[in-house]
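[1] what's the 3D shape of this:
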Amino acid sequence: MSIGNSPEDDRPSPGDDDRPSFADDDRPTIGHALKQARIASGLTVDEVSSITRVRVPIVHGLEEDDFSRCGGDVYARGHIRTVARAVGLDSEPLVAQYDAEHGGRPAPTPAAPMFEAERIRPERRRPNWTAAMVAAIVVVVGFVGFTMFSGSDSKDKNTQVAEGPTQTQQSPAPKPAPSTPAAPKPAPSDSAIAAAPQDKVTVKLSAISDRSWISAKAHNGKVLYDGLLEKGESKTFVDGEKIDLILGNAGAIELYVNGKKVGDQFEDGQVERLTYTKGDPVVG
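    Here you go, the predicted model:
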């Protein structure tokens, strides 16, 4: 009789062949998905870095599936979410894929026991009755001295008034004439840009519903502005020939060109490249 395992124990159990394996997962890597989405959005790595404020080497590392430059799993997940939103991807599947490939999320740190908080609570101090009595005595002595000094001073004043000459009553000083309040300054309106010079191109950008990254360049390539335009803020740019624009979140921007509102309806999160010259607002 054999004590070891029988040949039947080495046979695969039912359903083992149906289990999915990681090797059979034909999903693209995180870096490949981010790179393809960026190319499809028409953005460069530098533009993605400007939009997300993630440094260029880290963006390159993410597209090459090199997460060592992120500084840890927590920062890597945050960079993946930020870059994915900038290129138009759903970030949650990519973060889940990162967790599956790097050991999952770390367990939350347990809260300190309640008895520890009770143990370190400072003891209540007892009242210092000696200091309180000394303070009370000082207050009483000071009050008595002040009363005696005030009585003596008032007596001397009454004597001087009785012996001295009668003082003439001074006439009250004239009241100053009430000043007329200045008329309030008229608040500047959005139509002020309508007075833009005809021999130049004038562009005004206002973030209405959300913030947006914008880039504005003059005709000679000089960067007029490159950064975030927060909700409620406005920027106006003037050039003698043309102005090139890149709007990272075009749906949040209200656009005036040469004093006329541009009626194009852009979508939230849409990236738009625009060029405007003198005359009517015509996209270049």
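
[2] could you use CA atoms for every contact and neighbour count after this?
    Fine.

[3] show me which positions of stretch 51-67 end up buried.
    51-52, 54, 58-60, 62-63, 67 (16 or more other C-alpha atoms under 10 Å).

[4] mind checking which of the residues you listed are in helices?
    51-52, 58-60, 62-63 (DSSP state H).

[5] here is the second sequence; please produce its structure so I can put it next to the first one:
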Amino acid sequence: MSIGNDLEDGNSPEEDRPSVGRALQQARIAAGLTVDEVSSVTRVRVPIVQGIEQDDFSRCGGDVYARGHIRVLARAVRLDPETLINQFDAERGGRPEPTPAAPLFDAERIRPEPRRPNWTAAMVAAIVAVVGFVGFTLFSGGDKNDGSSVAEETRSAKPTASTSPSASPSKSGERKPEPSESAIAGVPADKVTVKLTAEDGQSWISAQDHNGRLMEEGVLRKGQSKTFSDSKRIDLVLGNAGAIKLFVNGKEVKNLSDSGSVQRLSYTKGDPEAG
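    Alright, predicted model coming up:
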């Protein structure tokens, strides 16, 4: 009896595994992010984020959209999106197989008809050629001065043609100005330029321009760098600010925050100053 009770009370590893929504919620809380912050960086509406964390995918508009929401939310809270998507499909009986394309039969192919020679067009072209030849012969025989004028024009055109090669070397000898190294390496003064480098570990980052358009979002792994530029302002969200080395307009911004903390920063052309 005791053995039977142990088997009935025991749970399999799959039963101990949290659901998709519960796993996303736990990872978000562990990363120190609120629902509003996750919604801001992923562009997924707050009601949809709250529903997914409760395993309610009815607001997603279908399984295809639900998989897309799960993927971006998992990346925002540093989870493996493929594992959660496989779990999501397993709970719904698996992803449907793609429908194979119908075969193309030879009978359905459109074969072009063989082209036949256009004898009418050939006859018209022959008649036009004969008439043109006769007219040219009569015209050239009636006026002998035409030949001399053509010859004079040909001789007069030769000196002008000989002068053209002398002009070409001067053009080819001109050297185009090359851009200086300082112009390439310098930071533009009419823009705000931000450079992020993950030195002490990886961090989730998000960057937006002054119009609110998303420039970059995702995980910046240790040793990687990203540079962003805008004409007015750049807004940043750093999931692990203590691991980031930040340069604004060519100057380093020190003492951002402790490791593991989330920071929201904004910089313009006059910075670096406290965002």
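
[6] how close does the counterpart of Ala111 of the first structure in the second structure sit to Arg109 of the second structure?
    By TM-score structural alignment, Ala111 of the first structure lines up with Ala101 in the second structure. The gap separating Ala101 of the second structure from Arg109 of the second structure is 16 Å, by C-alpha to C-alpha, to the nearest Å.

[7] check Leu246 of the second structure too.
    From Leu246 of the second structure to Arg109 of the second structure the distance is 62 Å (C-alpha to C-alpha).

[8] quick one, which of those two is more surrounded?
    Shown here are Leu246 of the second structure and Arg109; by other C-alpha atoms under 10 Å, Leu246 has more neighbours (22 against 8).

[9] helix/strand/coil for the nearest residue to that one once chain neighbours are set aside?
    Closest residue in space to Leu246 of the second structure, ignoring its immediate chain neighbours: Leu196 at 5.0 Å, by C-alpha to C-alpha, 6 or more residues apart in numbering. Of the three states, Leu196 of the second structure takes strand under DSSP: H, G, I helix; E, B strand; the rest coil.

[10] residues contacting Leu196 of the second structure?
    By C-alpha atoms under 8 Å, 6 or more residues apart in numbering, the contact set of Leu196 of the second structure is 225-227, 244-247.

[11] quick one: which of those is nearest Ser166 of the second structure?
    Ser166 of the second structure lies nearest to Thr227 out of those, by C-alpha to C-alpha, at 50.0 Å.

[12] A strand includes that closest one, no?
    Yes - assessed by three-state DSSP, Thr227 of the second structure belongs to a strand.

[13] that one: how many residues sit nearby?
    What Thr227 of the second structure shows, counting by other C-alpha under 10 Å, is a neighbour count of 14.

[14] coming back round to it: only the buried subset of the contacts of Leu196 of the second structure, as a ChimeraX command please.
    Of the contacts of Leu196 of the second structure, the buried ones go into a single ChimeraX selection, burial set by 16+ other C-alpha under 10 Å:
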select :244,245,246,247
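
[15] on that earlier part again, closest to Arg125 of the first structure among the buried residues of stretch 51-67 of the first structure?
    Nearest to Arg125 of the first structure among the buried residues of stretch 51-67 of the first structure is Val54, at 52.5 Å by C-alpha to C-alpha.

[16] Ala84 of the first structure -> the second structure?
    Ala84 of the first structure maps onto Ala74 in the second structure, by TM-score structural alignment.

[17] name the element its match belongs to?
    helix 63-76 (DSSP states H and E).

[18] okay, buried residues for that helix please.
    Under the neighbour-count criterion of 16+ other C-alpha under 10 Å, helix 63-76 of the second structure has 66-67, 69-76 buried.

[19] what does stretch 203-220 of the first structure give?
    Along stretch 203-220 of the first structure, these residues count as buried under the neighbour rule (16+ other C-alpha under 10 Å): 203-208, 210-218.

[20] the residues you listed: which two are farthest apart?
    Across these (C-alpha to C-alpha), the longest gap, 25.3 Å, separates Asp210 and Ala218.

[21] mean per-residue distance, the helix holding Ala74 of the second structure versus the first structure.
    Helix 63-76 of the second structure, aligned to the first structure and superposed, deviates on average by 1.7 Å (mean C-alpha distance after the TM-score superposition for the first structure).

[22] and that helix, how far out from the chain middle?
    Distance of helix 63-76 of the second structure from the chain centroid (C-alpha atoms, centre = their mean, to the nearest Å) equals 19 Å.

[23] what angle separates the following helix or strand past it from helix 63-76?
    Downstream of helix 63-76 of the second structure, the next assigned helix or strand under DSSP H and E is helix 81-91. When axes from the mean of the first three to the mean of the last three C-alpha atoms, to 10 degrees is applied, the directions of helix 81-91 of the second structure and helix 63-76 differ by 140 degrees.

[24] check which element follows helix 81-91 of the second structure along the chain.
    For helix 81-91 of the second structure, the succeeding helix or strand toward the C-terminus, using DSSP H and E, is helix 119-142.

[25] what's the mean deviation for that following helix versus the first structure?
    Comparison of helix 119-142 of the second structure with the first structure after fitting gives an average deviation of 2.8 Å (mean C-alpha distance after the TM-score superposition for the first structure).

[26] show me what the helix or strand just after that helix packs onto, helices and strands only.
    Counting by DSSP H and E, the next helix or strand C-terminal to helix 119-142 of the second structure is helix 145-173. Other helices and strands packing on helix 145-173 of the second structure, by 3 or more C-alpha pairs under 8 Å, 6 or more residues apart in numbering; DSSP states H and E, are absent; none qualifies.

[27] and helix 145-173 of the second structure, which residues are buried?
    Using 16+ other C-alpha under 10 Å, none of the residues of helix 145-173 of the second structure count as buried.

[28] chain center to that helix: distance?
    Chain-centre distance of helix 145-173 of the second structure: 54 Å, with C-alpha atoms, centre = their mean.

[29] what does stretch 105-120 of the first structure give?
    Using C-alpha atoms, centre = their mean, the offset of stretch 105-120 of the first structure from its chain centre is 31 Å.

[30] which residues does Trp213 of the first structure contact?
    50-51, 226-229, 247-249.
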